[in-house]
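Trainee: Whatever this is, show me its structure:
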Amino acid sequence: MNFQHLLAPVFLMASAWLHAASGASDGSGTPPPAVAPEDESYVFEVQSGDLLNRERPTLPDLSRFSAQQIEAHLRQRPDAPGIVRIERMVGIPALDDFLEGEQAREWVIRQFSFPKAIVIKAGRATLEDVYRQINNGRVMERLAEGVYLARLPIAIMQGATLVIRGETLRLSEERGAFLASDGGFFLINGRLEGWREAANGPATYQASEAFRPFYTGWGGSETFVHGSELAHLGYNMTKSYGFSVAQYSEDDNAILQRSAPTGWLIESGFTDLYFGFYSSQAEDVAIINNLYRNSIANGIDPHDHSQRLIIAGNEVRGTRENHGIFISGQVNGSWIFGNRSHHNGRSGIVLARQSSGNVVADNVVSDNQGDGIGLYESPDNLLWGNRLIKNQSNGIRVRNSTDVLLYRNVALLNGTYGIFGQLKDLSDTDRDFAEDAYRFAVSMTVVGGKLAANASGPLASDNPQYLSLFDVEMRFPGTEGGIQFDGALGIHQSAILDALINQQQAVTLRPAPRVSLN
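Mentor: Predicted coordinates for the structure are as follows:
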């Protein structure tokens, strides 16, 4: 979805003119030059606010994501009796990624033999089916009615399905158990957890490099979770992050020809996962009305070309290291709305690395250690009706991102600015500028909403390509000097406030035309 057509032509002209002059990266791998003269002169225009008004976005209907529809998806899968075997891990596509390099030693050491796995080869199996067909208590043990402990990895083959309904599957940390799906996985009113046998208790987080069981749904897989609890999963190893939905590598998929993985996660709890959710090249995933508690690195973390996601109605709290909701790496055309993200180690919601065409609406983001919402090198996104309250840094940060639309947002009591447009030179970082090119530019349109009692002021921006304002309520400045604009806004502060408040008109700030001396 492209929001640029909603801007007045003069804004687009200003954007195009400055793009030509700004030295934006051309994708060649060379970072854009960090040129943003502090003495750039700006002019502003006063015009009708009608040019900036737009309709509230229509959000996706969530009623179709229900327990009944999950049952319908299950009925569509082959229902022949499940066939379960113990086989060597080598050569099973869903397991190959975990045997690369030094990782293979992990399972040799934990299993005391050539690595093996429980393989659901075909049909539809329950945990009881798996337990009975394996018939080996050293491999899979029934601890109590409906409670099973697996001591080997479990692989679901293409076309096969594992259904956990009202049961608990514990995955042994000591023995290197995990669950990987190349087919269908349904967790309905059940529990999936990492288990530490030595302590006869959950595999609570100890260190990022320390193995913990995990779930990964690969390319072509379907993953459905409803009314369930998932806990104590994941560590810092590729695709072993906790709960992941990821495509096979480019080389592997050239052979396997798997479609993008997909799934629904609904009305469930995710506790003490390294990443509460991670995706790579997933499509049409729905993450709705879940509770993410005490994730380690990130809470909800869609990555790398995942498309058309719906992240709605979730509560994400207590992420230890980074962000509550973190969208990164050209995650486009997605919807993030109605979530509560609070008390996280850094920001509440972040869109990064050229994630564009997304709608972020009606979220309540509070008490985070970083920004409320951050847009990092991610142009052409719409933020509508979000409430950013008591975050330690900015309510909204727009960094190196252009054509950003900020409508009807409320930023209160944040530690620096209500809204901050930032230019930041990333040339001294390890960023791959061929893969993650960006423009050293910022531009945004701010319409409606309230910016109140933010410690450094309501609004500031480093040298913007353009900055358009209309109908923004600014109250209770955080300084004794009253409302103070910093950056490019400061020199025209009186005139801008007069136009916004007294004339009730829109204002567009843009660089003054450069005069040729020839």
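Trainee: drop to CA atoms for contacts and neighbour counts, all remaining ones
Mentor: OK.
Trainee: Quick one: neighbours of the nearest residue to A177 once chain neighbours are set aside, just the number.
Mentor: Leaving aside its sequence neighbours, A177 sits nearest to P153 (CA to CA, 6 or more residues apart in numbering; 4.2 Å). The number of residues packed near P153 is 25, by other CA atoms under 10 Å.
Trainee: residues contacting the closest residue to Q47 other than its chain neighbours?
Mentor: Nearest residue to Q47 in three dimensions, chain neighbours excluded: A506, at 5.3 Å (CA to CA, 6+ apart). If you count contacts by CA atoms under 8 Å, 6 or more residues apart in numbering, A506 has them with V46, Q47, S48, G49, L52, S468, L469, F470, D471, A499, L500.
Trainee: Mind checking which of these land in strands?
Mentor: Within the contacts of A506, membership in strands is found for V46, Q47, S468, L469, F470, as judged by DSSP state E.
Trainee: Let me see the contact set for the last one.
Mentor: Looking back up the chat, that one is F470. Counting by CA under 8 Å, 6+ apart, F470 has contacts G49, L52, V446, V447, G448, L500, Q504, Q505, A506, V507.
Trainee: Please apply the same query to the first one.
Mentor: For V46, the set of contacting residues under the criterion of CA under 8 Å, 6+ apart consists of A499, Q505, A506, V507, T508.
Trainee: Let's see this one next, to set against the first:
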Amino acid sequence: MKTARLLTLSLLFFFLAFSHVWASLMDADISPELLEKFYKKKLIVPKIENPETVVPERLKVEETVPTLEELLKKYSPEKLIESVNLKGNGEKVLYVLPVEKLFFLPFEEYYLKWHKKGVKIIVLSKGKFSLEELYRKVEDPSLISKEGKNVYTLRAPLFIGNNATLVVKDSTLRLAFEPGAPIMCSGELYILNSTVLTWDTKNNRYLPIGKIDRKSYYLYGAQPPRPYIVAVMNGKLRIVSSTIKGLGYRGLFSSFGLGANRWENKKKPYLSLLNFFVSSFLKEEKENSREPAVVLVGNTIENNYMGYYSNETLGAVVLGNVFRGNYQYNFDPHDWSKGLIVGYNIFEGAHKAHGVVFSRFTEGKVFKNICAGNHGAGIMMDRLSRALIEGNLILGNGIGGISLLESDGNEILNNTVIRNNAYGIYVRNSLNALIGGNTILRNAGAGIEVSVIDISYQTYRNLYLDPYHLASSAWIEENEIRGNMRGEVKSLWGGVAVFKNRFASTDFVPFGGDLRLLASKILKSQEEEPVVVPGKGRKEWIKREIPDITPYLLRFEERALKLGNREAMLPIGFIKLNEETGSSPCEKLKGQGVEWILKRAIEGDSNALTSLGLILLTCKSREQRKEALVLLSEGALLGSAQSKYVLFLLPLLSEIDQREIERAFKEAVKRVESGFLVNCELWKEELSCCPKTVNPLLKSKLRSFRKRFHVLGAKSCYDFLSKDIKTFTKEALENKLKRVKGRIEKKNERFVRFFQWEEEQLRRATEEYEKNSTEALTFFERNREIIETWNLVLRDSAKKDFELIKPLLEQRIREINLFRTEKMKLNVEKEINHFWRKYFEGD
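Mentor: Coordinates of the predicted model:
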């Protein structure tokens, strides 16, 4: 049974539906669950050469969860709603544009759907908008329509810029499935006392996700894009006392339902000037940047592809919500998301995976939640994630209660882990877990398992981002562990320390694996001092290093410069800029990188002028910002398509308006005519002199600009930019579509390779059973009998177990209601009856 927990059973179901193995299974009458356990049993025993001794250490508990009073004082739903002022002072500016003009926004698969269909996007540039103000200002029912009092249908994608806010209050917002109405926010989005859902405009009805076929569930590009809401960069998402349903799909960029993505630029800045611009200027921290990126209080979030997903998000407060029936995960903060406060929620019934999963370097606190009936684990820490997991009720989950997979240093304290369909608490390839004060009762696996597992068969694992070690250890102290089907504590190569626990096993031998023969010692001695049983393994990381090609690039460009290629000065500058210290490019103005770029800009290189302008845009000084606009204008005058595009974006996404751009163009024309391309006073420390350019092409390029200006019939410089970027954006979008298709193929190739491998293992396991292998027959028959017996045990203990947790369940539901407004409060009696019927009465 120990091998049942390595992968979700859904991986198995996917390829069974598409292979001959399924027919064999039906003929042989083998449970897919048991088949998976049998073939995994032969694969997971680690093969470690020269293993070292692994001894658990007891973590010092230095963190605490915030008190209920502290949280209510700051995050009362009524106060949060009252604090939002619907009337915003200042100008309200929005744009309606062809969607390809914002090709850099990560709508990913949606672009494949929208391509050449004339889809428009609404961009909120400045000011605070209500839904009614948005509807009236757009004045186009094909983009946003009003169906009744406070009922609106958004029929186009929406981008909320840095300096804009949208408030959805006391309303119903329908997001059209066709052509698609995802919402992306780098400003602020408030959803208060409202309902947001996916809408079928053809049939005028709510469009639930419905059943997703197995192939579409795993492979990218297979599901049709559905509307979603995601905060990007420093965007703020505030959702209080609302219902969110039917959003999201499996996509390449945070398209899963509700989400937040810091959108960090993974590329080196010298490889993409546009990415450099997006990742620096658009991410400028705001005055309220210390506030959490996401606040979700008192909502019902159900039937989405995922309830919530994040990537690199700094801070999220999630209190008093009900996450139910979301398709994959109910709650999935991911990839370097930090500072999460996740308390007093219900996470129930995730169809395909876990209730709560922190994955890849994610950290936070998970406390006082109810995690029940999820297909996978109730709570999982995955891929070097860490949390204080305290006071949760973990009930009836499909794979198990609490999982630590390749995640060190987790604290699991004072939880009630009961009647889960596999382990209670599972520690795999994770060091120094502290498991204390928990009640771990009647789980179908071991109460606690600490194991070292060889996961090299996971060919889809990214060893650049997801290293792991073959070593596990846990300190197990003052828990009540009883009645678990596979024993109370089990170890497979893992190191454990057992101290002052209470045991009451269903088996004569309460301990399994490496602890099986130590039962008398543990039971006799653990009250006096910790019984330490060292494990075996290797603590060093199994990983891959991303090769650094920067030195080779630098040598290549320096060689080109020596041979007379002056264009090499620009990449040399960016390479050096990237190597210099500083959190922003503006902090590197005195470095060699900027000096190289400056030298090339003086010579009239339009890309260097653009680069210098982008760097200055990250600065706070008014004078530097003004110079940035002039440099970008010079780049545009001299033919840089990227300069034109950046200048076009600035009024949409920043406080810079079109008048400032007009003034910058006038100054740029004077400089090009005079030959002085930079402000010598501003750069006097970097320049020994401010040479006058001798490039004879400058005035020729200026004449070409003026000619094109008149040919396009432009009324202003900004109008010229808007018209002249058409070719640039068209080509950029075509290139993006190619990249999206390539990424889909690359990602899917990993899964397909793994599915093919696993299908072969299933075929071999089935053949072994059909050949009447003694080992196989014994395994299947024994497990069938154990499962039947276990179901009888659960049935007989149902009332007693329910009475044990009923006070805690009632208390938790009442506490959750404190974070919900009157109309959203849960019926306590109805909820208790629901949990009884679903997790106890049916056993």
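Trainee: hmm, back to that, just send the contacts of V46 of the first structure back as TSV, with distance to Q76 of the first structure too.
Mentor: Below are the contacts of V46 of the first structure laid out as TSV (distance: CA to CA, whole Å):
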residue	distance to Q76 of the first structure
A499	60
Q505	57
A506	54
V507	56
T508	55
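Trainee: just to revisit the earlier point, please list which of the contacts of A506 of the first structure are preserved in the second structure.
Mentor: Counting by both residues aligned by TM-score structural alignment, their matches' CA atoms under 8 Å, the contacts of A506 of the first structure that remain in contact in the second structure are S468, L469, F470, D471, A499, L500.
Trainee: what does the third one align to in the second structure?
Mentor: This means F470 of the first structure. Correspondence of F470 of the first structure to the second structure, assessed by TM-score structural alignment: F499.
Trainee: G537 of the second structure versus the residue mapped onto S268 of the first structure from the second structure, what's the distance?
Mentor: The pairwise alignment with the second structure assigns S268 of the first structure to N299, based on TM-score structural alignment. N299 of the second structure sits 45 Å away from G537 of the second structure, going by CA to CA, to the nearest Å.
Trainee: Pick out whichever of those two has more residues nearby.
Mentor: N299 (29 against 24).
Trainee: Surely the more buried one and N321 touch.
Mentor: Yes - counting by CA atoms under 8 Å, N299 of the second structure does reach N321; the two are 4.7 Å apart.
Trainee: one step back: greatest separation within the contacts of F470 of the first structure: which pair is it?
Mentor: Spatial extent of the contacts of F470 of the first structure (CA to CA) is set by the pair V446 and Q504 at 14.2 Å.
Trainee: what do we get in the second structure for R196 of the first structure?
Mentor: Using TM-score structural alignment, the equivalent of R196 of the first structure in the second structure is D200.
Trainee: give the contact list for its match.
Mentor: Taking CA under 8 Å, 6+ apart as the test, what D200 of the second structure contacts is A176, F177, E178, Y206, L207.
Trainee: Now, these that are in strands?
Mentor: Short answer: the contacts of D200 of the second structure in strands (DSSP E) are A176, Y206.
Trainee: Tell me which two of the contacts of D200 of the second structure sit farthest apart.
Mentor: Farthest-apart pair in the contacts of D200 of the second structure is E178 and Y206; separation 12.7 Å (CA to CA).
Trainee: And the contacts of V46 of the first structure, which is closest to P9 of the first structure?
Mentor: Set against P9 of the first structure, the nearest of those by CA to CA is T508 (11.8 Å).
Trainee: What is the aligned counterpart of that closest one in the second structure?
Mentor: Using TM-score structural alignment, T508 of the first structure lines up with V532 in the second structure.
Trainee: Now do the same contact list for that match.
Mentor: V55, P56, G495, V496, A497, V498.
Trainee: Tell me if I'm right that the fifth one and V531 touch.
Mentor: Yes - with contact defined as CA under 8 Å, A497 of the second structure counts as touching V531 (5.4 Å).
Trainee: secondary structure element for the counterpart of F243 of the first structure in the second structure?
Mentor: Mapped onto the second structure by TM-score structural alignment, F243 of the first structure lines up with L258. Assigned by DSSP states H and E, L258 of the second structure falls within strand 257-261.
Trainee: superposed on the first structure, where does that strand end up, distance-wise?
Mentor: Mean deviation of strand 257-261 of the second structure from its aligned counterpart in the first structure after superposition (mean CA distance after the TM-score superposition for the first structure): 0.6 Å.
Trainee: just to revisit the earlier point, any idea how far the match of S268 of the first structure lies from V240 of the second structure?
Mentor: 6 Å.
Trainee: Equivalent analysis for A497 of the second structure, please.
Mentor: A497 of the second structure is 44 Å from V240 of the second structure, by CA to CA.
Trainee: Name the residue in those two with the higher neighbour count.
Mentor: Shown here are A497 of the second structure and V240; by other CA under 10 Å, V240 has more neighbours (30 against 22).
Trainee: OK, contacts around the aligned partner of the more buried one in the first structure?
Mentor: Per TM-score structural alignment, the equivalent position to V240 of the second structure in the first structure is H226. When the contact criterion is CA under 8 Å, 6+ apart, the partners of H226 of the first structure are A67, L187, I188, N189, L265, I266, E267, S268.
Trainee: Go again with 10 Å.
Mentor: H226 of the first structure is in contact with 65-67, 70, 165, 186-190, 264-269, 288-290, counting by CA atoms under 10 Å, 6 or more residues apart in numbering.
Trainee: Out of the residues you listed, list just those in helices.
Mentor: A67, I70 (DSSP state H).
Trainee: Buried ones among the contacts of H226 of the first structure?
Mentor: 65, 67, 70, 165, 186-190, 264-269, 288-290 (16 or more other CA atoms under 10 Å).
Trainee: Identify the contacts common to E178 and Y206 of the second structure.
Mentor: T198, W199, D200.
Trainee: Quick check: strands, which of those residues are part of them?
Mentor: Using DSSP E, these in strands are T198, W199, D200.
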